[in-house]
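**Q** Provided below are the primary sequence and the corresponding predicted coordinates.
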Amino acid sequence: MSHVHANTPFVPLGMAVLTVSDTRGFEEDGSGDLLEQRLSGAGHTLVERCIVPDDVYRIRAVVSAWVVRDDIQAILVNGGTGFTPRDTTPEALAPLFDKAIDGYGELFRQRSLATIGTSTIQSRAVAGLIDRTLVFAMPGSPRACATAWDDILVEQLDARTRPCNFVAMVRPQASPCASRQATPDRDVAEGVGA
């Protein structure tokens, strides 16, 4: 179970929200609205928001442009993670990942089981790290976005969460996780310096 460490300062992240949809515009983008409200409410900054059709190359183009920006540390992608022929978000993102965050998809599906039952196996929520930028993809429904943010991301994108969070990976000035800090006992156990 995660805990907020009171002596660690909050580190706001710059975030971008990408909605993948063939039919939605900003007027109908309840999922993008929800993610914008949640991240802002948590103390982070929305740097940019965009909607693109469900097309591998358009998704990659936007994400690739965002990961090279110094003001964006995390990208939240909603939509295109289902199992229909038009759902291509995982295929667009996976080749870009330097490291996949497999546990995100596993935990998302576990949390979704309570609300959508075994249909959760059709959710292909994925996440990864691209050049020091975190990318989290989730289904496009507002309920799924709320599950991803409220049950997983709000803690993992908060530098105060212990024992671990992702903030120190994208903001070097943030305090590293307790499990990543060297201690004499841990160094001996792991054979460091031996």
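**A** All right, it came through fine.
**Q** contacts, neighbours, all on C-alpha from now
**A** Will do.
**Q** Setting the sequence-adjacent residues aside, check what's closest to residue 121.
**A** Nearest residue to residue 121 in three dimensions, chain neighbours excluded: residue 109, at 6.9 Å (C-alpha to C-alpha, 6 or more residues apart in numbering).
**Q** here's the one I want to compare it with:
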Amino acid sequence: MHSPASERTFIPVRIAILTVSDSRSLAEDRSGDTLVARLEAAGHILADRAIVKDERSEIADRLRAWCADPAIDVVISTGGTGLTGRDVTVEAHRDVYEKEIDAFGTFFTMVSVKKIGTSAVQSRACGGVSGGTYLFALPGSTGACKDGWDEILEPQLDYRHMPCNFVEIFPRLDEHKRRK
């Protein structure tokens, strides 16, 4: 049985931010800046940050490297989730996932519909797990990053959130790899 949220102590999560873009630099990365500001304001730790080109193999390689890094708990990418030929972030994420968090994309769409109406169908936000690390792909707009963080990720990455949250199951994400 869970204790009430008020009795739980906040647990900071180590988060890496990946911006997928052919044209942005860190100095121009407003969406990455938005996510960094929000995660730090919530009390979490920026574990790493990078920008990669819209190349499926480069994105997947960065995700795999961060999943192998014990100093990173969560990866949030921004950009490359649309429908154009260069939008390959979702495919790269799925190349890495061991399990997909199907409801993440569904819930993101529900949140987006309230803000942008039927245009929400053009987003392919997704989430998954690999190597005990959570991975989330958000669209590249600052509005989408705000919505994804504020409405989904901030509460789910807060151990005090009830009735359940992503943080409390961290120890069990790779239990299938342990000897029995």
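**A** Sure, I can see it. What you see is a predicted model, and the numbers here were worked out from it, not measured in a lab.
**Q** Quick TM-score on the pair, please.
**A** In this superposition the chains share a TM-score of 0.91, using TM-score structural alignment, normalised by the length of structure 2; 169 aligned residues with a C-alpha RMSD of 1.1 Å.
**Q** Would you check that the residue nearest to residue 121 of structure 1 makes contact with residue 118?
**A** No - proximity of residue 109 of structure 1 to residue 118 does not meet the contact threshold set by C-alpha atoms under 8 Å, at 9.2 Å.
**Q** buried ones in the longest helix seen in structure 1?
**A** What stands out as the longest helix in structure 1, according to DSSP state H, is helix 102-116. Buried residues in helix 102-116 of structure 1, counting neighbours by 16 or more other C-alpha atoms under 10 Å, are found at 104, 105, 108, 109, 111, 112.
**Q** and what of stretch 59-79 of structure 1?
**A** Counting neighbours by 16+ other C-alpha under 10 Å, one finds that the buried residues in stretch 59-79 of structure 1 are 59-60, 63, 66-67, 71-79.
**Q** now, the most widely separated pair of those?
**A** Comparing every pair within those by C-alpha to C-alpha identifies 71 and 79 as the most remote, at 23.5 Å.
**Q** tell me which element residue 76 of structure 2 is part of?
**A** Using DSSP states H and E, residue 76 of structure 2 falls within strand 74-78.
**Q** how far apart are that strand and its match in structure 1?
**A** By mean C-alpha distance after the TM-score superposition for structure 1, the fitted strand 74-78 of structure 2 averages 0.4 Å away from its aligned residues in structure 1.
**Q** So which elements touch that strand?
**A** strand 14-20, strand 133-138 (3 or more C-alpha pairs under 8 Å, 6 or more residues apart in numbering; DSSP states H and E).
**Q** residues contacting the closest residue to residue 98 of structure 1 other than its chain neighbours?
**A** When the adjacent residues along the chain are set aside, residue 98 of structure 1 lies closest to residue 130, with 5.3 Å between them (C-alpha to C-alpha, 6+ apart). Residues counted as contacts of residue 130 of structure 1 (C-alpha atoms under 8 Å, 6 or more residues apart in numbering) are 67, 96, 97, 98, 99.
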